[in-house]
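> the following block contains a protein sequence and its predicted model.
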Amino acid sequence: MRAVRSVGVMQNDTEQLNTVAQWAVSLMESLGGPGAGLAIALENLFPPLPSEIILPLAGFTASRGTFGLAEVLLWTTLGSVVGAVVLYALGAWFGRDRLRWIVARVPLMRVADVDRAEAWFARHGAKAVFVDRMIPLFRSLISIPAGIERMPLGRFTLLTTAGSAIWNTVFVLAGYVLGENWGLVEQYADILQKVVIVTVVIAVVGFVVVRLRRDARRRMGA
């Protein structure tokens, strides 16, 4: 595991690796390619673990000969699928009835919102599962509504594999090509994540404002 030890040396010399990267290095040092897959599976279950760090780091270690590039792509994609299927199962267990029960008791929410979401997912669910695998935050979250709506598991797995393979390949190859400069990938990925977060916040605020105004008009008209 000479290449992974070299990562540790780089860590001591330049302090470029944060806690998450150290943890990922430890997994890959202990388990090799499967360690990278395990890290990505856990990243799917716990989104605060950033794939934008783990994947380029895996690519870097592959460039140093710790394991093959094809091997790390295979294991990380498998890890993505395993994590997504676990969340799908969670959504399937949670089910529509529990979702409706909760939504009916959440301020500003309506059961009709669930109906509209279900209708949207029926039309665009396959596209959403594929595309969202390449969007920060939504990479994990999309698996839960897919489970709630009981998308056929084979179809879900195929779409998840395709989307995950693209996302993983881009980041692993970036780390592989950049070598010791793999950390540059995180900087640009962080910008993308911030854009997504800001967009989600704006959408939520917009929804709340519109719903409050609508409810106020209804009360005035009553």
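Received, thanks.

> contacts, neighbours, all on C-alpha from now
Fine.

> mind checking which residue lies nearest the centre of this structure?
Centroid check for the chain by Cα atoms, centre = their mean gives R139 as the closest residue, at 3.1 Å.

> I'd like to know how many residues surround M220.
Burial measure for M220: 8 neighbouring residues, criterion other Cα atoms under 10 Å.

> just I202 next, same as before
The burial metric for I202, expressed as a neighbour count using other Cα under 10 Å, is 12.

> okay, now the one to match up with it:
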Amino acid sequence: MLRQQLAANAGSGEELSGIAGWAVDIMTALGPIGVAVTIFLENAWPPIPSEIILPLAGFTAAQGSFTVAEAIIWATVGSVLGAWMLYGLGRVFGHDRLVAIAEKLPLVRGADISKTTDWFNRHGSKAVFFGRMLPIFRSLISIPAGLEKMNFVLFSALTLAGSLIWNSIFVGAGYLLGENWEAIGPWADVLQYVVIAVVVVIIVWWVVKRILENRNTPTEENP
């Protein structure tokens, strides 16, 4: 069984388990199409880390189950299909509905959505392209693109290009590292932690700023 072979090559007496074992089972059953399936699910559910699945696909390719080119191509197919699904959800949900919900949330204003919209309209192409190469944002960037009805062909082309770069790096690394494919994990974790830290800092700054603004805004006195 492939997962036993991978564990043996990695010098472990135990079979792979968790997400790695799950991904191997899908790749074993479906071949390179299994890579597309796992990456599609990673887009739909961001907690599934592509930083594990892609190097594992590269290592699996190194064992001769399929070629590294097939792994990259099918991973990119899965990435685009997953992005299309989230884009569609954003488009169905719509900008106006998001503004209406924002108005009902504490510390949030409809103007905040408008500012975000303006930013996305100015930088949306770069956000989609480079967002495909950042943990967490890889999946989530598709939603605002749908909300703002970004041109579908442009969105698809940028998603394809960004995903192809990301997938090639991680699949290729897994292929070249062979039995040491897991060594990619710590480096990918560092990138993810940096992204999370930046997001947390921005959120904390925004919340503090909004609280101070609300405190400094005079309230109307009841007659």
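Sure, I can see it. Since we're looking at a predicted model, the values are computed, not measured.

> one step back: quick one, what contacts the residue nearest to the residue nearest to the centre of structure 1 when sequence neighbours are not counted?
Excluding the flanking residues, the one nearest R139 of structure 1 by Cα to Cα, 6 or more residues apart in numbering is R133, at 4.2 Å. Taking Cα atoms under 8 Å, 6 or more residues apart in numbering as the criterion, R133 of structure 1 is in contact with R139, S140, I142, T160, G163, S164, W167.

> could I get the full set of helices for structure 1?
Using DSSP state H, the helices found in structure 1 span residues 2-14, 19-31, 33-45, 51-63, 69-103, 111-132, 138-141, 143-148, 153-178, 183-221.

> burial count for L49 of structure 1?
For L49 of structure 1, the tally of surrounding residues (other Cα under 10 Å) stands at 16.

> before we move on, what about E220 of structure 2?
Other residues near E220 of structure 2 come to 6 when the count uses other Cα under 10 Å.

> can you tell me how far it sits from I53 of structure 2?
Per Cα to Cα, to the nearest Å, E220 of structure 2 is found 56 Å from I53 of structure 2.

> if we can go back for a sec, dump the contacts of R133 of structure 1 into JSON lines; add distance to G179 of structure 1 as well.
Rendered in JSON lines, the data for the contacts of R133 of structure 1 read as follows (distance: Cα to Cα, whole Å):
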{"residue": "R139", "distance to G179 of structure 1": "26"}
{"residue": "S140", "distance to G179 of structure 1": "28"}
{"residue": "I142", "distance to G179 of structure 1": "32"}
{"residue": "T160", "distance to G179 of structure 1": "28"}
{"residue": "G163", "distance to G179 of structure 1": "25"}
{"residue": "S164", "distance to G179 of structure 1": "22"}
{"residue": "W167", "distance to G179 of structure 1": "18"}
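
> any idea which of these is closest to L184 of structure 1?
Minimum distance to L184 of structure 1 across those is 16.6 Å, recorded for W167 (Cα to Cα).

> list the contacts for the aligned residue in structure 2 for the closest one?
With TM-score structural alignment defining the correspondence, W167 of structure 1 maps onto W166 in structure 2. W166 of structure 2 sits next to R132, M133 when contact means Cα under 8 Å, 6+ apart.

> any idea how far the residue nearest to F93 of structure 2 when sequence neighbours are not counted is from A161 of structure 2?
If you skip the residues right next to it in sequence, F93 of structure 2 has L147 as its closest partner in space, 6.9 Å away by Cα to Cα, 6+ apart. Taking Cα to Cα as the measure, L147 of structure 2 falls 21 Å from A161 of structure 2.

> do I136 of structure 2 as well
The value you get for I136 of structure 2 to A161 of structure 2, if Cα to Cα is used, is 18 Å.

> check the mean deviation of stretch 189-199 of structure 2 from structure 1.
With both structures laid over each other, stretch 189-199 of structure 2 and its partner residues in structure 1 are 0.7 Å apart on average (mean Cα distance after the TM-score superposition for structure 1).

> list the buried ones in that stretch?
Going by neighbour count (16 or more other Cα atoms under 10 Å), the buried part of stretch 189-199 of structure 2 is Q192.

> and stretch 15-29 of structure 2, by the same measure?
Taking 16+ other Cα under 10 Å as the neighbour-count basis, stretch 15-29 of structure 2 is seen to contain the buried residues L16, A20, G21, A23, V24, D25, I26, M27, T28.

> now those as CSV including distance to A100 of structure 2?
Below are the buried residues of stretch 15-29 of structure 2 laid out as CSV (distance: Cα to Cα, whole Å):
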residue, distance to A100 of structure 2
L16, 47
A20, 41
G21, 43
A23, 40
V24, 44
D25, 44
I26, 41
M27, 43
T28, 46
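
> ok, so of those residues, who is nearest E42 of structure 2?
Using Cα to Cα, A23 is the member of the buried residues of stretch 15-29 of structure 2 that sits closest to E42 of structure 2, with 10.7 Å.

> roughly how far does the aligned partner of P55 of structure 2 in structure 1 sit from W167 of structure 1?
Superposed on structure 1 with TM-score structural alignment, P55 of structure 2 falls opposite P56. Between P56 of structure 1 and W167 of structure 1 the distance is 11 Å, computed by Cα to Cα.

> what does P145 of structure 1 give?
Using Cα to Cα, one obtains 21 Å as the distance from P145 of structure 1 to W167 of structure 1.

> next: I40 of structure 1.
Computed with Cα to Cα, the distance linking I40 of structure 1 and W167 of structure 1 is 12 Å.
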